[in-house]
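Peer 1: pasting the sequence and the predicted coordinates here, then a few questions.
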Amino acid sequence: MALLPTGFGKSLIYQLAPIVAGHLVTSPGCPDRLKTANFPIVIVLSPLVALINDQVKAARRLGLTAVSLGDASAEELRDVVRGKFQLVFGNPETWVLSSKWRDMLRSEVYQDNLLGLVVDEAHKTPAWGEAVSRGGAPFRTCFGRVSELRSLCKYGTPVLALTASAELPTRKDIVRLLSMNSDTTFVEANPDRPNIRLGVVRVKGSDLSCLDWIVTGLKEQQTSFPKVIIYVRSFNNIGAVFGHFKRALGDAAYVGKKHSTNRLFAVYCGETLSDKKEHVMQTFVSCPDSTARVVIATTALSMGVNFPDVKYVVIYGPPESMEDIMQEVGRAGRSGEQSHAVIYSFSLSQCSKAVSQYVRSDKCLRIMLYDRFQAKPTTKSIDPGHLCCSNCHKTCKCDSSKCKEPLPSTECKVEAEETEPSLKRSVSDHQRDILREALYEYRDSLVHSNSKLLISFDLTTGFSHDLIKHVLDKCEYIFTPAYVESHLPVFGGDQAQVIVDIVRKVFDEQLDIDSMLEFVQKEFAANPLIFSNQDQLLATFTSSSDSSGDDVSSDDIESSESDQYDVDTCTYSSDDSDE
């Protein structure tokens, strides 16, 4: 298992493997295991399409033969079976669910030539391959079944797990799920990235003024402004941040003609159409002088992809885990120049205890972050302190008795103190179950079964599975719409009021499940909430839209509510019956 920092060059390990093996085969000291490998092959399992495409392109630039099972031509797929590619990429679903590829691993070609299996971004193996709670379902079951592939390969075929962000418990889970031996070799390096200054600023969740330094920079510098990635935690926040930039910049949001391809900021999330994702990857990632200087993204843009010139990473709302922070921070500073990563902290309800402690701490943020990812902690604070983190800046004395450096623009924000809710009710498991049923009954009532949606169910209604989970987690504190709006990912006051009404029926009137469902059907089914209107939802993303009608709309967002995975074509397809 290789535990190496972001930007370290982990991909070179498997890129070099077939070249080195090719030389060893003809040498006198060739290991017995490699003597049959006349055309060495490495199989790479990666979690995301964008990551796979980036890896294939990188390998081809080095002169290697590489292919992705997800977008290969018919002839290329035949060549995969014949063993004509040095590197074969695919996601776990492709390899685990397809009998064609499982049978191929047992073929003579692969028994003789396969050097090993590589599991990239291996920290996602337990995170996605196992249920996060008792009775729940894994996010992507096949991540927990990767070890099945090892049983199909020649005995002794090694597996390499690559990651930049696996804490000690996660490492043990990776070893277990990949059926690695107890004597697995661990290779690790200090994950510290000294050229990245770390910062935490507490803000109010509804206050987007913390991003105004970006607005000012875009207005003044346009395409000369350094590149920024803004990571958000929900689709609702994507809309909020996008709308803030659109309103604040106005016509200055565009370079030339008002069209999405000429906009200074873009969106990248799991629901963005593939051609829009490709445009972001080709311009923001590959072109130093691209028009897009800011990308508003979810974690879909945080793993593995090499961003050579991102100077600022903004994490708007604390992530769920320290591993997420590690991944997202690591997108900055790949060029080696001084860079910044800042967390704007609000609403800690959905993050881990470790993240909550991290964003509240007055200790060195660098040591707190990077030491978690080392078996033997060796991280040190950077001197002078103003280059280390926001906490060390406060105690920096680089100019004899004080610090001569002002706060960076990323942190010039009045911090908001977080307060605990003053009201709290006790909630039984039975009451929580009734609330869950009522929320899903309400969710189903928002769109008629025969409706054809432009975009996914979650985005059309604004009442997502994630929102329901938030309500269930925070129902002890839900008494007013104001609390819901400030602590849960809702679109507005009307939606917050509905949630409060349903919660009150469960806890104040203590309705049983049948009475509760009857109330929901009678109260809401005949009068779906505002977000059953797709045009109004899209207005969230296109406030002050220009006549071209671009921005985040049905062109920018694709449906995922009913996606089905096709193991033959290695793609996800939409089931129209649900849309």
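Peer 2: Cool, the structure landed. Note that the structure is a prediction, hence the values are computed from the model and not measured.
Peer 1: only C-alpha atoms from now on, for both contacts and neighbour counts.
Peer 2: Fine.
Peer 1: give me the nearest residue to the residue nearest the centre of the chain, chain neighbours excluded.
Peer 2: For the chain, the residue whose C-alpha lies nearest the mean C-alpha position (CA atoms, centre = their mean) is residue 299; its distance is 1.4 Å. Leaving out its chain neighbours, the residue that sits closest to residue 299 by CA to CA, 6 or more residues apart in numbering is residue 231, at 6.9 Å.
Peer 1: alright, now check it against this:
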Amino acid sequence: MAAPIEKVANSLNIQLKPQQLEILQSLLDGKDCMAVLPTGFGKSLPYQLLPLVQREIGETGIVLVCCPLLSLMKDQVERVNAIKGVTAAYKGQGLDTEILSGKTDIIFGSPESLLGDWRTELQQLNVTTIVIDEFHLISTWGQDDEHLHKKAFRKWFGALGELRSIFPNASLLALSATCTLKVQKRVLKQVSFKPDFTFVYMSPDKRNIKYVVKKVANDIEMAMTWLVDGLVNMGSLFPRTLIYCKSISDVAKIYDYVTDELPEDLCSHIAMYHSETEEAIKETVLLSIREKDSPIRVIVSTNALGMGVDFKDLHSIILFGPPHSILEVVQEIGRAGRDGEKSVSLLLYNSHHLARCDPEVKKLFKSKDCRRIQMMESFLKESELDKVKSYAGNCSCCDICQKNCLCGDCSQLSLEKLFLGNQVTPPDENELSEDSDSGE
């Protein structure tokens, strides 16, 4: 470890991981860096420490962070300001004059703010490092979707390459927890990475998560009766579970059905979260996620709950209908088992759910071979995929591998047992007809 970095790390009693050190050293050397590292890894720490290390070697500069969500900015600013000697603030915090005075070490803002509202003012500052957090959104949010005939969700993400022209001498750090090979290539080109950029990478494959794909009835009551039974029988002992739905409508339907069926004193064990949820309820849900023994055991949510959230003691994820892309599937699944403990993800779908999914997602759900290998094909090069093949195939890998497992001691986690022991419909999850993904 370089002496200035070591000195700063020691003063804060921080032990940097090799990947974090590589990112920080790259920025100090004036190089661009793309880092694809797992959720909860600590990808942000290198740029948070950068101002301290720069001062240690007699340099100065401002770190400009493009962040997709206000809630994520608030969380990151709080974390940075807890580091002695570093200051951070975000656009919209009410500190605009102070931020634009050049006295703030790390400035957070949305693409709309950095390229729109503050474009001229920021050019007056000594910005030496640009950070694009969740860089895959340049592709998924910032581009028109020709397949679905949809306009870009937030067009400013697609224009983030302009930051390179505004600050041509600044180093660029792009961060993501999950990114397909296609998206990596697209972002490298769009943001104009320097040829000698550093690439820091860890596989998104989390071996501790088992994948189980099952078809369920179209009717919410038939599909979720097992959840009600589980909550009635287990109450506060029900495994902490996050259920992702494709729409606010599905979130509301599942929540309403379960709460209607549960005794009143058990309704506190389930909550819902989406973009239109009241702020007070959102805060309650976010607080519960940080508390291991929270009475809320099941959260039904859209993907509004995810980025930047520190999920504690979560080992059970349900996808009620897969999201559009394989990248989103891996992101949502990957929020389980961040502590490395055994986890399970139930990928549930009905006859309508696959209609508007990418081919990679349909292939995963229709697969008659190992789900893990199918899922990782979009993310890993052939040599890395060979490593996955070397350890896949056992009963803790996926439902298909478990069927073929000969260990004689196959085990299941609580959520899997609850679901498989109370199935109301007996669909064959491996034999989808071609019409099953044509429903609207």
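Peer 2: Ah, there it is. These numbers were taken from a predicted model, which means no experiment stands behind them.
Peer 1: got a TM-score for the two of them?
Peer 2: The TM-score (TM-score structural alignment, normalised by the length of the second structure) is 0.82; 392 aligned residues with a CA RMSD of 2.5 Å.
Peer 1: if we can go back for a sec, in the second structure, what residue corresponds to the residue nearest to residue 299 of the first structure?
Peer 2: Residue mapping for residue 231 of the first structure onto the second structure gives residue 244, with TM-score structural alignment as the criterion.
Peer 1: and its match, what element?
Peer 2: Secondary structure assignment for residue 244 of the second structure, by DSSP states H and E: strand 241-245.
Peer 1: ditto for residue 38 of the second structure
Peer 2: Here residue 38 of the second structure sits in a region with no helix or strand, counting by DSSP H and E.
Peer 1: any idea how far the aligned partner of it in the first structure is from residue 329 of the first structure?
Peer 2: The alignment partner of residue 38 of the second structure in the first structure, by TM-score structural alignment, is residue 5. Taking CA to CA, to the nearest Å as the measure, residue 5 of the first structure falls 11 Å from residue 329 of the first structure.
Peer 1: ok, those two, which is more surrounded?
Peer 2: Using other CA atoms under 10 Å, the more surrounded residue of residue 5 of the first structure and residue 329 is residue 329, with 26 against 22.
Peer 1: what about the spatially closest residue to that one that is not a sequence neighbour, is that helix, strand or coil?
Peer 2: Spatially, and ignoring its direct neighbours in sequence, residue 329 of the first structure is nearest to residue 341 (5.7 Å; CA to CA, 6+ apart). Assigned by DSSP: H, G, I helix; E, B strand; the rest coil, the conformation of residue 341 of the first structure is strand.
Peer 1: these two touch, right, residue 341 of the first structure and residue 199?
Peer 2: Yes - the pair formed by residue 341 of the first structure and residue 199 meets the contact definition of CA atoms under 8 Å, at 6.2 Å.
Peer 1: more neighbours, those two?
Peer 2: For residue 341 of the first structure versus residue 199, the count of surrounding residues by other CA under 10 Å is larger for residue 341: 26 against 23.
Peer 1: can you map out the strands along the stretch 51-200 of the first structure?
Peer 2: Read by DSSP state E, counting those that start in this stretch, the stretch 51-200 of the first structure holds these strands, from start to end of the chain: 66-68, 87-90, 114-119, 159-163, 187-188, 196-202.
Peer 1: residues in the second structure aligned with stretch 317-334 of the first structure?
Peer 2: Using TM-score structural alignment, stretch 317-334 of the first structure pairs with 321-338 in the second structure.
Peer 1: end to end, how far does that stretch reach?
Peer 2: End-to-end distance of stretch 321-338 of the second structure (CA to CA): 23 Å.
Peer 1: neighbouring contacts of it?
Peer 2: Taking CA atoms under 8 Å, 6 or more residues apart in numbering as the criterion, the residues outside stretch 321-338 of the second structure that touch it are 39-40, 177-180, 204, 206, 208-209, 244-246, 303, 306, 311-317, 319, 343-345, 347-350, 353-354, 356-358, 360-361, 375, 378.
Peer 1: so what's residue 186 of the second structure up against?
Peer 2: Applying CA under 8 Å, 6+ apart to residue 186 of the second structure gives the contacts residue 139.
Peer 1: corresponding residue for it in the first structure?
Peer 2: In the first structure, the residue equivalent to residue 186 of the second structure is residue 173, according to TM-score structural alignment.
Peer 1: now do the same for residue 349 of the first structure: its match in the second structure.
Peer 2: Alignment note (TM-score structural alignment): residue 349 of the first structure maps to residue 355 of the second structure.
Peer 1: still on that earlier bit, contact partners of the helix or strand just after the strand holding residue 244 of the second structure?
Peer 2: Using DSSP H and E, the helix or strand that directly follows strand 241-245 of the second structure along the chain is helix 248-261. The set of residues that contact helix 248-261 of the second structure without belonging to it, under CA under 8 Å, 6+ apart, is 220-221, 224, 227-228, 244-245, 267, 270-274, 300-302.
Peer 1: filter these down to the buried ones, PyMOL style.
Peer 2: Taking 16 or more other CA atoms under 10 Å as the burial criterion, the selection of buried members of the contacts of helix 248-261 of the second structure in PyMOL is written as:
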select buried, resi 221+224+227+228+244+245+267+270+271+272+273+274+300+301+302
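Peer 1: ok so, going back, quick one, what contacts the residue nearest to residue 299 of the first structure?
Peer 2: Taking CA under 8 Å, 6+ apart as the definition, contacts of residue 231 of the first structure comprise 296, 297, 298, 299, 313, 314, 315, 316, 328.
Peer 1: separation between the fifth one and residue 485 of the first structure?
Peer 2: When CA to CA is applied, the distance between residue 313 of the first structure and residue 485 of the first structure equals 26 Å.
Peer 1: neighbour count winner among those two?
Peer 2: For residue 313 of the first structure versus residue 485, neighbours defined as other CA under 10 Å are more numerous around residue 313 (27 against 19).
Peer 1: which SS class is the more buried one?
Peer 2: When states are read from three-state DSSP, the local structure at residue 313 of the first structure comes out as strand.
Peer 1: and it, how far is that from residue 298 of the first structure?
Peer 2: Residue 313 of the first structure sits at a distance of 12 Å from residue 298 of the first structure (criterion: CA to CA).
Peer 1: about what we covered before: okay, the contacts of residue 231 of the first structure in JSON lines with distance to residue 12 of the first structure next?
Peer 2: Supplementary listing: the contacts of residue 231 of the first structure in JSON lines, determined by distance: CA to CA, whole Å:
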{"residue": "296", "distance to residue 12 of the first structure": "29"}
{"residue": "297", "distance to residue 12 of the first structure": "27"}
{"residue": "298", "distance to residue 12 of the first structure": "27"}
{"residue": "299", "distance to residue 12 of the first structure": "24"}
{"residue": "313", "distance to residue 12 of the first structure": "25"}
{"residue": "314", "distance to residue 12 of the first structure": "28"}
{"residue": "315", "distance to residue 12 of the first structure": "29"}
{"residue": "316", "distance to residue 12 of the first structure": "32"}
{"residue": "328", "distance to residue 12 of the first structure": "21"}
